[in-house]
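> Sequence first, then the predicted structure, then my questions.
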Amino acid sequence: MTNTLKKITFSLWGILILIMAAATIAGKLYGIKVAETYIYSSLFFIGLWIAATILSLAYICKRHLKRRKATCALHLAFILILSGALTTHLWGIQGSVHLRQGANPVTTFTTNDGQTADFPFGVSLKQFELAYYQGTFAPMDFVSILNIHDGDTTLTGKASMNHIYTYRHYRFYQSAYDADQQGSTFSVTCDPYGIALTYTGYVALLLAFIGFFFDRHSYFRKLLHHPSLKRTVACLLLLIGSVAALEASVPPTLPKKTAGKFGQLYVYYNNRICPLQTLAKEFTTKLYGRPTYKDFTPEQILTGWFFYYEQWKQEPVILIKDKNVQNILGVKGKYACLADFANSTGYKLDQISYAEITAKELRAIEEANEKFDLISMACNGSLFKLYPFRDKNEKQPVWYSLTDELPISIPHEQWAFIRYSMNLLAEKTAHHEYEAIDTLIEKTRIYQKKEARGFLPSNAQFRAEILYNEMDFTRPLAMLCLTVGMLSYLFYCRKLISEHTDSPQISCLLLAILGIIGIYLLVLISLRGFISGHLPMSNGYETMQLMSLCSILLTFFLYRKFQLAISFGYILCGLTLLVAMLGEANPPVTQLMPVLASPLLSIHVVTIMLSYSLLAFIMLNGMTAVVLYHTRTDCNEQIIRLQVISHLILYPAVFLLATGIFIGAIWANVSWGRYWGWDPKEVWALITLLVYATALHPFSLPYFQRSMFFHWFTIIAFLSVLITYFGVNFIMGGMHSYA
């Protein structure tokens, strides 16, 4: 009976994993609404969850897990969370309401299924305010003051991003606002019992996680005393507690010193005020794929396009990856000149039939068009928003370029300075009067400080951003880590195969270099956070940098009894840095979206990245075991030891992943009024959790007690991590996508 119950229970969880994976594919092909309607919200899918939960509870009782209190509490916490989700689905109310300032109180709202529901009170919008980041027009927060009319009582409350207003179990979340800033749209939820059950489950789960590591009857504690580990215990407990060639011709440029002074100017770029050096670096990287060209600095390249357009338009500096676009432009190789974009009949990319090209070819053409337009903006000066002007009626200055239409109220002297200063610089450049250029640049900087006084970034932030631009060498660092990692991996594998004695000097040298790399990454991440004013965890580039740092930290926790961790640390650090550069080459430092300005998001990202790092270590450990198995005949003891180490690491990895998912759910509930939305990233994170959780049941699933089965599982299971992060971010889309 128990065996049959076990088979049915685990089979149901396997079916749920397959259905959820299929649903994400269906959502990509036919739209997320189709997946939600016909899969996630279907009675069959909900019934499967209920059946799997009930059978799991029955199996727990049959196994008499009540004697292992922490393990029992762990499973009961998950059941409580699922019960809360079912309660929300059956009785929770979700919808939206639109309010206008000065309008009569509203007593109804529209539910998500298109029906109308009544409030037991009236609600009106007293005031709406859009707050901006200092000196910019990038929204920092949306703030609405609400009036609640309940009988003869009128109450006032505030709703903003990450700040919920609650009255009589109805929760109002700031969702959107009208273009005239006189109205606001709110997400509305009423789910007192479902949220209470779910949050209780989250707390119970966290307590169960903590208790599990100290439960003397847990399998984790038995693994800690495994004879193959000897004195590895302290190390792991510490871990758990720590959370192309130069061309013959050289185009003319400004001298490096003079171009560097241009980089010291303020510029309004990407919805924030930053050094012009940042714009120059991102301009060059966007164009060429790298921040330098022919040993020129980014400032020399950007100003070269403005001051020496005729010469620079012949430079093969525009990266074109797509073969079809290369053929259209008539270039051989990956790089095109600006002159290649046109012929005697006009612009080449306008001469093709768009009806006959694929979506992929269209994206490649659009990318080439974007680079052409970017150069055009640099050449005509519209890219250089260097000139702030604050009208008497405006709260903050607006930044203009020399080609922008200037306000009528601007004094003639300022109008002339904005219109002609860049042209005067071009004239001085033509005559090589570099001292005069330096003087004009300094006058521009003085003008900026005077006109935008009180709205500029602090001097410390400005200097920090310049330092960040100058010390960001992520690409060569990635290649260095990968090279050292692979060489050291071969070295340590050779030691395992041939049973050579230890080489402490080499290990100490590798650890020292890795420590320096870790310090460098920590400084880089800290600078980026200081510049942006928020923890740098808001996009793919930043989270990959964080994962690189996590892999280094984990290496120092694991290396004493597991020397391969050193090479694993290098390989993981290199791969994640390389992915950061490939996924989003030198992404801009941006102001944080209001909904992302929550400490819960930072905790969520750190926890998830730590989990992914641990799972990557386990995967590399499995690959090592496979190499040993096929190269030696007397390696059984070492393979078992690698299995025990991986199994020990798997517990904190899975628990961190679960914790990260549920912290993300709380953040989503605070921000949008729902803690689960079947977004592809959420679904695949849950799939990954369930996949790896199966390996935590070695007594119920005895195959996981077999060393090679376990190692192959860790290698194959890591595909779910790759899909969760890369597949969703760059292919499937969704609101979690970084693409």
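Here it is on my side, so go on. Small disclaimer: the values here were computed from a predicted structure and weren't measured. Residues are numbered from 1 along each chain as shown.
> For the rest of this, base every contact and every neighbour count on C-alpha atoms.
OK.
> Surely residue 170 is in contact with residue 189?
Yes. Using CA atoms under 8 Å, residue 170 is in contact with residue 189, at 5.8 Å.
> between those two, who's got more neighbours?
Per other CA atoms under 10 Å, whichever of residue 170 and residue 189 has more neighbours is residue 189, with 22 against 17.
> what secondary structure does that one sit in?
Assigned with DSSP: H, G, I helix; E, B strand; the rest coil, residue 189 falls in the strand class.
> Look up the closest residue to it, ignoring the ones flanking it.
Nearest in space to residue 189, with sequence neighbours left out and distances taken as CA to CA, 6 or more residues apart in numbering, is residue 94 at 4.5 Å.
> Surely the one you found is within a strand?
Yes. Under three-state DSSP, residue 94 sits within a strand.
> That one: how many residues sit nearby?
Residue 94: 22 neighbours (other CA under 10 Å).
> residues touching it, list them.
111, 112, 187, 188, 189, 190 (CA atoms under 8 Å, 6 or more residues apart in numbering).
> next, the one to line up against it:
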Amino acid sequence: MKERLWKNVWVVLYVVLMGVLAIATFLEHAYGTTFVQTHIYHACWFCGLWGALAFGLVRACGKCRLWKRLPVLWWHGSLLVILGGAMLTYLTGEKGYVHLVQGQEVKSFIRTSDQQTRMLPFSLSLDSFRVVYYPGTEAPSDYKSYVSYKVNGKWKEEVISMNHILSVEGYRFYQSSYEPDLSGSWLSVNYDPWGIAVTYAGYLCLAFSSLWLLGSRKETFFRLLRHPLWRKTGLVWLGICAFQLIAQARPVSVLARQDAEKLKMRQVIYHDRVAPFHTLARDFVIKLSGKPSYHGLTPEQVVASWLLYPEEWQHEPMFRVKSERLRQELGLKSEYAALVDLFDGKTYRLERLLQRLQDEVRNTHEKGWLENRQAKKLEKEVLELDEKAGMVLMLQKGTFIRPLPEDGSVTPLSPLRIRAEIFYHAVPFTKILFMANLSLGLLALGWWIYSCVMQEGDKARNWRSRWRWIWVWAVWMACLFHWTSYLLRWYIGGRIPLGNGHETMLFLAGFLLLCTCIWQRRFSFLLPAGLLLSGFTLLVAYLSEMNPQITPLMPVLLSPWLSLHVSLIMVSYALFALMCLCSILALGIRRHTWQRQRLTLFCRVLLYPAVLCLGIGIFIGAVWANVSWGSYWAWDPKEVWALITFMLYGMAFHVQSIPRFRNPYFFHWFLIVSFSAILMTYFGVNYVLGGMHSYAG
């Protein structure tokens, strides 16, 4: 009885901690980072809560005699080592900043916690500072401080930049900011003599024990792989859906198509990189009209015609206005507006409307949340329309199109790379795939459900065998088609496509299709599950268009840690998504015991690599953060929600201490509800809470 009480208390503390972490992210959004740092993350009661959980974990390891299960003991022990390293950082570490000015020697830094001056055991001075730009653009690729430091009477020179730190006698300096005139540089300072080493040791132990858990013949994962239900096989589907855009030319002067085609491969500076003129023109037309072409005209024809015939094109209703209220404000009779509709003589109507809306937002702030939200929404729509008008005005002034400089300072792209980018835009890979995957996924789901209820017999088996190869072939074609487009984007951009939300969604969809191809022989339900999930993922990427342009990475993302960190996280998200959909299927076929058991087994097996990939991905991100920002854990909302997700799914392993997880129905409901934490981590943080990781949006 006493032992059961201890266990219940520990579980309650565990759940309470997850709740506190979740609430803290919303409090930070409402009251600011300083508030939650002072009252929650750096508070004694918060540290005490972690300490109580650590004590309970040590006690549980002893009671369960985990020394007989060394991989499990190592895994839990690594978590304790990581917590111990975090506590050492909290107790012995110091954080601060130092301002370097050229020609001045600095021997101290300002501690962040109390703004007190702390002495350094050496001298530091700034020789020069420079911003490195992508060739021919104004987009920074790196920030570099050329510094000198004096140790034991000798001066040494070093370069501090993004993802490249300076470490001297335990003090670590990171590039933080700089003076606008480049005369000075701000460096973050981190002194953590014990915590980093202990925490990194915990990370290594976690990675080692994770692989040990997956490979040990005595552990649960290996026993699940040897389950008799794996010997059964399955099948299912796919195909491709055609689409066509039909348009008619309008009676307005345009550049001849053959003349416009000559502009397609011209190279320009666009989005801070070298790109073909076709990419600039295509984005211009999409931004204005919402489609990659305009009434049968090519993007090159549209842009060139705006330049050649501005008097005619300013009357062309090309600006898409989605908001009905905004159309009413402007007196528009259709969904599209012309440039002249935005002017009243020489008065710019949007400027006057925007000023009125900003006053309305201030006035409705105290009236009610709904009125304020509606005013803000309309204000955002006015700004979007203003951006479209600004692009046209920039085009007419000659500032929108930037040709390559003639001095040879920018290396032009090869003709092959130009043709590859034009081909990438010509084939709507994402649109084709999301339409095909969703359509065929629904058909496959119906086929799988029908095959479950179909009576066993020679006729049924022949029917399944006849269709099996058609579905498998279609899934492989979809996977090949998707990864061809992904690798093509990689080749065009010159980097792995994981730098923004749009690209991570593409990677997630590709991994889901790859998993479907690999495991479809054992599990027929994976075919509809993989197709539907990849289809919905691609639909989100297509509709939201988070950041579809192929742009250079911001300096902090120019790190070898990027692909490893993001890949592991997205792999875990894909596995969690598969588990969620399989759980939905399992709850929907309660009468078919054999199929439900296979779904349960599949989810329990996937739980291991999903949680382990998430955990390793989180801690690789922590190492990257330490290299880039000077701290391996900053309680950023994205970090906190990733930790919540890791802790939440980790509960499902403890079927002995939490018997409810032995119940298949409870287990599947848990997986469905827990997936909301994934959605919050990926979408909620980017679009609601913000933080350092919101650049991915």
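Alright, I've got the coordinates. Note that the structure is a prediction, hence the values are computed from the model and not measured.
> quick one: TM-score?
Aligned and superposed, the two chains score 0.91 in TM-score terms (TM-score structural alignment, normalised by the length of structure 2); 664 aligned residues with a CA RMSD of 2.2 Å.
> and the nearest residue to residue 380 of structure 1 once chain neighbours are set aside, what does it touch?
Leaving out its chain neighbours, the residue that sits closest to residue 380 of structure 1 by CA to CA, 6+ apart is residue 306, at 7.1 Å. Applying CA under 8 Å, 6+ apart, one finds that residue 306 of structure 1 lies in contact with 378, 379, 380, 381.
> distance of residue 306 of structure 1 from residue 369 of structure 1?
Using CA to CA, to the nearest Å, residue 306 of structure 1 is found at 19 Å from residue 369 of structure 1.
> picking up where we left off before, quick check: the farthest pair among the contacts of residue 94 of structure 1?
112 and 190 (12.4 Å; CA to CA).
> Pick out whichever of the two has more residues nearby.
For residue 112 of structure 1 versus residue 190, the count of surrounding residues by other CA under 10 Å is larger for residue 190: 21 against 13.
> before we move on, the earlier item: on the three-state scheme, the residue nearest to residue 380 of structure 1 is what?
Per three-state DSSP, residue 306 of structure 1 ends up helix.
> Please tell me how far it sits from residue 259 of structure 1.
Relative to residue 259 of structure 1, and taking CA to CA, residue 306 of structure 1 is found at 12 Å.
> likewise residue 642 of structure 1?
From residue 642 of structure 1 to residue 259 of structure 1 the distance is 55 Å (CA to CA).
> Looking at the contacts of residue 306 of structure 1, which one is closest to residue 475 of structure 1?
residue 378 (25.9 Å).
> tally of neighbours for the aligned partner of that closest one in structure 2?
The alignment partner of residue 378 of structure 1 in structure 2, by TM-score structural alignment, is residue 395. By other CA under 10 Å, the residues close to residue 395 of structure 2 number 17.
> Please apply the same query to residue 12 of structure 2.
11.
> part of a strand, is it?
No. Counting by three-state DSSP, residue 12 of structure 2 is not part of a strand but helix.
> where's it relative to residue 651 of structure 2, distance?
12 Å.
> Overlap in contacts, those two.
By CA under 8 Å, 6+ apart, no residue touches both residue 12 of structure 2 and residue 651.
> which element is the counterpart of residue 611 of structure 1 in structure 2 on?
Using TM-score structural alignment, the partner of residue 611 of structure 1 in structure 2 is residue 572. Secondary-structure assignment from DSSP states H and E places residue 572 of structure 2 in helix 561-588.
> That helix: which residues count as buried?
561-563, 565-587 (16 or more other CA atoms under 10 Å).
> list the contacts for the residue nearest the centre of structure 2?
When CA atoms, centre = their mean is applied to structure 2, the residue found nearest the centroid is residue 501 (4.4 Å). By CA under 8 Å, 6+ apart, the contact list for residue 501 of structure 2 reads 546, 547, 696, 697.
> what do you get for residue 696 of structure 2?
Listed by CA under 8 Å, 6+ apart, the contact partners of residue 696 of structure 2 are 499, 500, 501, 686.
> Kindly report the same for residue 253 of structure 1.
Counting by CA under 8 Å, 6+ apart, the residues that residue 253 of structure 1 touches are 300, 301, 303, 304, 308.
> Of these, which is the nearest to residue 660 of structure 1?
For the contacts of residue 253 of structure 1, the minimum distance to residue 660 of structure 1 (CA to CA) is 43.2 Å, reached by residue 301.
> packing partners for the helix holding residue 572 of structure 2?
helix 501-519, helix 526-544, helix 593-629, helix 664-679 (3 or more CA pairs under 8 Å, 6 or more residues apart in numbering; DSSP states H and E).
> any idea of the angle it forms with helix 664-679?
Counting by axes from the mean of the first three to the mean of the last three CA atoms, to 10 degrees, helix 561-588 of structure 2 points 150 degrees away from the direction of helix 664-679.
> And helix 561-588 of structure 2 against structure 1, how far off on average?
For helix 561-588 of structure 2, the mean distance to aligned residues of structure 1 following superposition is 0.7 Å (mean CA distance after the TM-score superposition for structure 1).
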